[in-house]
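Participant: Sharing a model that was predicted from the sequence below.
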Amino acid sequence: MDKIILVIHVLTALAIIGLILLQQGKGAEAGASFGAGASQTVFGSQGSGNFFTRATAILAAIFFVTSFGLAVLAKQQAAVSATAGMPIVDESIPAVVEDSDIPVVDQAPADAAGELPEAPEAEDLPK
């Protein structure tokens, strides 16, 4: 099913690209005054504007629907693959750590002030 939607999606994208490239820009009407308007008689007296506009709108709607369908399918496949590799939680293991589980240190920390070397005097520093 996802392969069919993907093929329709790609073909629709290519068709939209083709239709957009076939459309004339807004500056194309200036050429009609010099005799270039005869090329639009295939699509009728109003030109190809309405045909290409409607076809692009229909293909854009199909592209949106296939994009949404592919996103839903990808989410379903991700949910299935994510739960397949998850470890099972063992309920027999206690979630609370008891005081007896924490090790006790017998010695107090050493005094760190006596172990550090003294800082040199300002007079002894190189200039």
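Facilitator: Right, received. Where do you want to start? Numbering: from 1, shown residues only.

Participant: from here on, contacts and neighbour counts on C-alpha atoms
Facilitator: Will do.

Participant: tally of neighbours for F64?
Facilitator: F64 has 14 neighbouring residues, counting by other Cα atoms under 10 Å.

Participant: can you check A28 too?
Facilitator: 11.

Participant: got the buried residues for stretch 61-78?
Facilitator: Along stretch 61-78, these residues count as buried under the neighbour rule (16 or more other Cα atoms under 10 Å): I62, F63, T66, G69, L70.

Participant: ok, structure two:
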Amino acid sequence: MYEVLMVVYLMVSIGLVGLILIQQGKGADMGASFGAGASGTLFGSSGSGNFLTRSTAVLAIGFFALSLIIGNLSANHVKQGDAWNEINSAAEQVVEQAPVTEETGTNIPD
């Protein structure tokens, strides 16, 4: 379930970025408005949203919903065996198995 949600989350995020990149900004028509004599429409209402803006809104809602769901699942996710917690016990086993040699003299060269 978690892996499926991660794949869907990835697809929604890629689709959201793609839709945002192909949309034309609101300021793109400003330069044309000055020369055409339609300066009243420069900052006027843009009308109803078209297909791209509506689909971007739907994908954004899906992105946020999936973020919350995946965050909730990963917060309650219990890891079975964490290797970092077992390092001390493995090191103690190695120390216990290492042969202890006694030094009979000093090995300092003259």
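Facilitator: Cool, got the structure. These numbers were taken from a predicted model, which means no experiment stands behind them.

Participant: Could you dump the buried residues of stretch 61-78 of the first structure into CSV with distance to G49 of the first structure and secondary structure added?
Facilitator: Shown next, in CSV, are those (distance: Cα to Cα, whole Å; DSSP: H, G, I helix; E, B strand; the rest coil):
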residue, distance to G49 of the first structure, secondary structure
I62, 20, helix
F63, 21, helix
T66, 26, helix
G69, 30, helix
L70, 31, helix
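
Participant: between those, which is closest to K3 of the first structure?
Facilitator: Distance to K3 of the first structure across these (Cα to Cα) is lowest for L70, with 9.5 Å.

Participant: so what's the closest one up against?
Facilitator: L70 of the first structure makes contacts with D2, I5, L6, as judged by Cα atoms under 8 Å, 6 or more residues apart in numbering.

Participant: and of those residues, the nearest to A30 of the first structure?
Facilitator: A30 of the first structure lies nearest to L6 out of the contacts of L70 of the first structure, by Cα to Cα, at 40.9 Å.

Participant: just to revisit the earlier point, please narrow the contacts of L70 of the first structure to those residing in helices.
Facilitator: D2, I5, L6 (DSSP state H).

Participant: Separate out the buried members of those residues.
Facilitator: Buried subset of these (neighbour count, 16+ other Cα under 10 Å): I5.

Participant: any chance of the ones in helices among the contacts of L70 of the first structure in a markdown table, with distance to A82 of the first structure too?
Facilitator: Below are those laid out as a markdown table (distance: Cα to Cα, whole Å):
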| residue | distance to A82 of the first structure |
| --- | --- |
| D2 | 19 |
| I5 | 23 |
| L6 | 23 |
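
Participant: on that earlier part again, would you reformat the buried residues of stretch 61-78 of the first structure as JSON lines and include distance to A28 of the first structure?
Facilitator: Formatted as JSON lines, the buried residues of stretch 61-78 of the first structure follow (distance: Cα to Cα, whole Å):
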{"residue": "I62", "distance to A28 of the first structure": "29"}
{"residue": "F63", "distance to A28 of the first structure": "28"}
{"residue": "T66", "distance to A28 of the first structure": "33"}
{"residue": "G69", "distance to A28 of the first structure": "38"}
{"residue": "L70", "distance to A28 of the first structure": "38"}
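
Participant: can you give me the helices for the second structure?
Facilitator: Under DSSP H, the second structure gives helices at 2-22, 30-36, 51-75, 87-97.

Participant: Out of these, flag the one nearest G81 of the second structure.
Facilitator: Using Cα to Cα, the helices of the second structure put helix 87-97 closest to G81 of the second structure, at 11.7 Å.
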